[in-house]
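1. my questions are about this predicted structure, shown below with the sequence.
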Amino acid sequence: MLTFMEMLISLITAAGVIVLCPLVKGLVPSSFLNNLLSIYEEYFCTPEITLFFRTDCGLSDNQMYDVASTYLRTKIVDSSKCLNVGKTVRQERPTFDIVPGAEAIQESERVLKLYSRDFVWGTPGREWSSIILEHPTTFEKLAMDPVQKRMLKDDLDKFVNRKEWYKKVGKAWKRGYLLYGPPGTGKSSLIAAMANYLKFDVYDLDLSRISSDSELRRIFLSTSNRSIMVIEDIDCAKLEDREIEIEEMSDQLILQKPKFTLSGLLNFIDGVWSSCGEGQIIVFTTNNKEKLEKLDPALLRPGCMDMHVHMPYLTMDGFKQLVSNYLGIDGDHQLFEVIAGLLENKKVTPAEIAEELLKSEDPNVALRGVVEFLEQK
């Protein structure tokens, strides 16, 4: 509590300031007052402000944090926990000079990540949680038709190198792929190979957990550029038909719970919101392409699913790749002719044959096991 004398002194001081300020301004030149203020700030005020760079910026990753961490990586020790960025009074805005070779530093230390919507372990307010993606599959190891493999790699190369072309033609820099084939034919391995080839992070999106279009919007906006969004089993997704949506919209008096709609999905893939993000790839998968007929044709057209990739049952070319991977045989073998004849009449997946090849490291024993498996199939 202030004493009576302290309150009286404060009132007198305030009154003096009120009375004297107009007199001082009228008698003393403004330039002189400005110089006094500058001298006071120089000696008694700090000449810098502190900026804190958060890892996230709203729904997205903070690119300034990545830039700052790259720049400071060569100037601080690993034990540093707090980084302060200064700005002097004379600077109009914060400046940040990037060290030469910053992109090389980022690329050399880049670790691919697999993102999923994990609300239990994820950070509150974040749409995704992540783990390091260490899948070893590459295009060279895929048990896939060589011609189809080459076509897909060429398509990916063309996509990532045509940013300016997409801008020139007025098209969002995105690409959609549909992978279809029976379970065990390598769809997940192909996605991992694409991620390793392009050095893109992977986002695994489960549509069954989406409750509304607004939630879907937050999810898409929180993904990074140059990434792969995976939507598995698209034929099983419960999407409201657009005709039903229009009928329901005609009755504005009915209060409905927000829901996830096909129009909302199309809007982010090939609509207005598709321009939010660059260099993004969306991969849809299904075990049975015929089931896709129940979906709206707009979802299957170019612009949404630009390239359809069939993942068939194992062929002889794919089998030889598996033998090279598991047994180290890159040439011919006496049992190959027998196995080729059996594969023509059997429906077997790469996953099934890979399991047989794991049973022995002896090529002869392993291949005889494959023959017996195919004969009993």
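-> Everything's here; your move.
2. contacts and neighbour counts: CA atoms only from here.
-> Fine.
3. all strands of the stretch 51-200 of the chain, in order?
-> Applying DSSP state E, counting those that start in this stretch to the stretch 51-200 of the chain gives strands spanning 56-57, 60-61, 113-116, 129-132, 174-180.
4. hmm, who's touching the second one?
-> Applying CA atoms under 8 Å, 6 or more residues apart in numbering, the external contacts of strand 60-61 come out as 55, 221-224.
5. pull the most distant pair out of these.
-> Largest separation among those by CA to CA: 55 and 221, giving 15.7 Å.
6. which one of these two has more residues nearby?
-> Set residue 55 next to residue 221 and count neighbours by other CA atoms under 10 Å: residue 221 wins out with 18 against 13.
7. that older thread, so which of the strands of the stretch 51-200 of the chain is the most packed in?
-> Highest mean neighbour count of the strands of the stretch 51-200 of the chain: strand 174-180, a mean of 23 (counted as mean count of other CA atoms under 10 Å).
8. dropping in the other structure now:
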Amino acid sequence: IHSQENHLFRRTSAYIKSLLSLEDSDFVSLFSGDKPGDVVLSLDSDRPVTVLDTFFHAQITWICQKNELVLKIRSRDKKRVLLPYIQHIHKVADDIEQRKNKELRIYLNRSLGNGDDIDGQWRSFPFVHPSSFDTVVLDDQVKSKVKGDLELFLKSKQYYNKIGRVWRRSYLLYGGSGTGKSTFAATMAKLLSYDLYDIDLSKELDGSALKVLLMQTTRRSLILVENLDWYLMGKSTAVSLSAVLNFMDGVVS
């Protein structure tokens, strides 16, 4: 793919720059981002840069130079993967363009009193968090595994649709107060450029309120459910567990 008046080149470059594996390349250029403190990895270099990618379990290699992108894929995977992969690149490029000037926000659920209307029970604020995925304190192997899992998930929407599953990924974080669970969730949201919805289950929510809260979230967002242990232990376990499971895996999830 050559750069001269090539729409696909620009979109593919944006896609490659979004890959988490770009950080593992032997050589990339660093530039200041649009926001204070942001550092952007770039392919604008005279040296060839090799970036690895995977799609539908196929290994894909990009050789990137300033005005040229070379895609390498095994011949046995070409027919199965190439066209869906190009379609995937276009979808990711569209998302990148939409998020380019978007301000990330964090949403907090309100407490409900007797007779309160459960509609509009989110308060939002600009999402500014000092931590990043690289600075969060976590075992390097675990961090690499989570990052790889997120990257694989982002590419799997077509597969989820094919098998009739909701495109969603869940993680269970366990630990005492102050051990960094919420911070880790915040860094994942920043890594994905997703809005963060922070649901505090200690605010006396029933199953219906949980469903409405979920229906008011936006697509491509990260939903953090806090105080799950309090919710399960503080009420009738059967009812609480059923409500939580329906919230996480029900029809409206």
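-> Good, I have the coordinates. Bear in mind that the values here come from a model prediction, so they are computed numbers and not experimental data.
9. TM-score for these two?
-> A TM-score of 0.55 describes the superposed chains when it is computed by TM-score structural alignment, normalised by the length of the second structure; 155 aligned residues with a CA RMSD of 2.5 Å.
10. coming back round to it: got the strands of the stretch 51-200 of the first structure as TSV, with distance to residue 167 of the first structure columns?
-> Below are these laid out as TSV (distance: least, CA to CA, whole Å):
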stretch	distance to residue 167 of the first structure
strand 56-57	26
strand 60-61	23
strand 113-116	28
strand 129-132	31
strand 174-180	11
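11. residue 369 of the first structure is nearest to which of these?
-> Of all the strands of the stretch 51-200 of the first structure, it is strand 174-180 that lies closest to residue 369 of the first structure, at 28.9 Å by CA to CA.
12. which helices and strands does the closest one pack with?
-> On a contact count with 3 or more CA pairs under 8 Å, 6 or more residues apart in numbering; DSSP states H and E, strand 174-180 of the first structure meets strand 280-286, strand 307-310.
13. most neighbours per residue, which of those?
-> Scoring those by mean count of other CA under 10 Å, the most buried comes out as strand 280-286, with a mean of 22.
14. the second structure: matching residues for that one?
-> Using TM-score structural alignment, none of the residues of the second structure align to strand 280-286 of the first structure.
15. that strand vs strand 174-180, what angle?
-> Taking axes from the mean of the first three to the mean of the last three CA atoms, to 10 degrees, one finds that strand 280-286 of the first structure is oriented at 20 degrees with respect to strand 174-180.
16. pull the residues that contact strand 280-286 of the first structure.
-> Contacts for strand 280-286 of the first structure (CA under 8 Å, 6+ apart): 173-181, 187, 191, 225-235, 305.
17. how about residue 136 of the first structure, what's its match in the second structure?
-> Match for residue 136 of the first structure (TM-score structural alignment): residue 130.
18. quick one: its match from residue 183 of the second structure, how far?
-> Using CA to CA, to the nearest Å, residue 130 of the second structure is found at 10 Å from residue 183 of the second structure.
19. more neighbours: which of the two?
-> Taking neighbours as other CA under 10 Å, residue 130 of the second structure and residue 183 compare with residue 183 leading, 18 against 9.
20. for the aligned partner of that one in the first structure, what are its contacts?
-> Alignment note (TM-score structural alignment): residue 183 of the second structure maps to residue 189 of the first structure. Residue 189 of the first structure makes contacts with 137, 142, as judged by CA under 8 Å, 6+ apart.
21. now stretch 350-367 of the first structure: which residue numbers in the second structure?
-> Under TM-score structural alignment, there's no match for stretch 350-367 of the first structure.
22. buried residues of that stretch, list them for me.
-> 350-351, 353-354, 356-357, 363, 366-367 (16 or more other CA atoms under 10 Å).
23. again with stretch 70-89 of the second structure
-> In stretch 70-89 of the second structure, counting by 16+ other CA under 10 Å, buried: 81, 85, 88-89.
24. those into TSV, with extra columns for distance to residue 62 of the second structure?
-> Formatted as TSV, those follow (distance: CA to CA, whole Å):
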residue	distance to residue 62 of the second structure
81	15
85	13
88	15
89	13
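25. take the residues you listed and keep only those in helices.
-> The subset of those located in helices under the criterion DSSP state H comprises 81, 85, 88-89.
26. please, where are all the helices along the stretch 251-377 of the first structure?
-> Assigned by DSSP state H, counting those that start in this stretch, the helices in the stretch 251-377 of the first structure fall at 262-270, 316-327, 336-345, 350-357, 363-376.
27. what's the shortest one packed up against?
-> This points to helix 350-357 of the first structure. If you count contacts as 3+ CA pairs under 8 Å, 6+ apart, helix 350-357 of the first structure packs onto helix 316-327, helix 363-376.
28. pick the most buried one from these.
-> Burial of these is given as mean neighbour count (mean count of other CA under 10 Å); helix 316-327 ranks first at a mean of 19.
29. quick one: that helix aligns where in the second structure?
-> Using TM-score structural alignment, helix 316-327 of the first structure finds no match anywhere in the second structure.
30. that helix vs helix 336-345, what angle?
-> Using the same axes, to 10 degrees: helix 316-327 of the first structure against helix 336-345 is 130 degrees.
31. need the longest helix for the first structure.
-> helix 4-27.
32. buried set for that helix?
-> Applying a neighbour-count criterion of 16+ other CA under 10 Å, one finds nothing buried in helix 4-27 of the first structure.
33. what's the local residue count around the residue mapped onto residue 171 of the first structure from the second structure?
-> Taking TM-score structural alignment for the superposition, residue 171 of the first structure sits opposite residue 165 in the second structure. Neighbour count for residue 165 of the second structure, taken as other CA under 10 Å: 10.
34. and if you look at residue 67 of the first structure?
-> What residue 67 of the first structure shows, counting by other CA under 10 Å, is a neighbour count of 18.
35. how much space separates it from residue 115 of the first structure?
-> For residue 67 of the first structure relative to residue 115 of the first structure (CA to CA), the value is 22 Å.
36. now residue 101 of the first structure
-> Distance, residue 101 of the first structure to residue 115 of the first structure, by CA to CA: 28 Å.
37. ditto for residue 366 of the first structure
-> Distance from residue 366 of the first structure to residue 115 of the first structure, by CA to CA: 37 Å.
38. go on, residue 102 of the first structure?
-> Taking CA to CA, one finds residue 102 of the first structure at 25 Å from residue 115 of the first structure.
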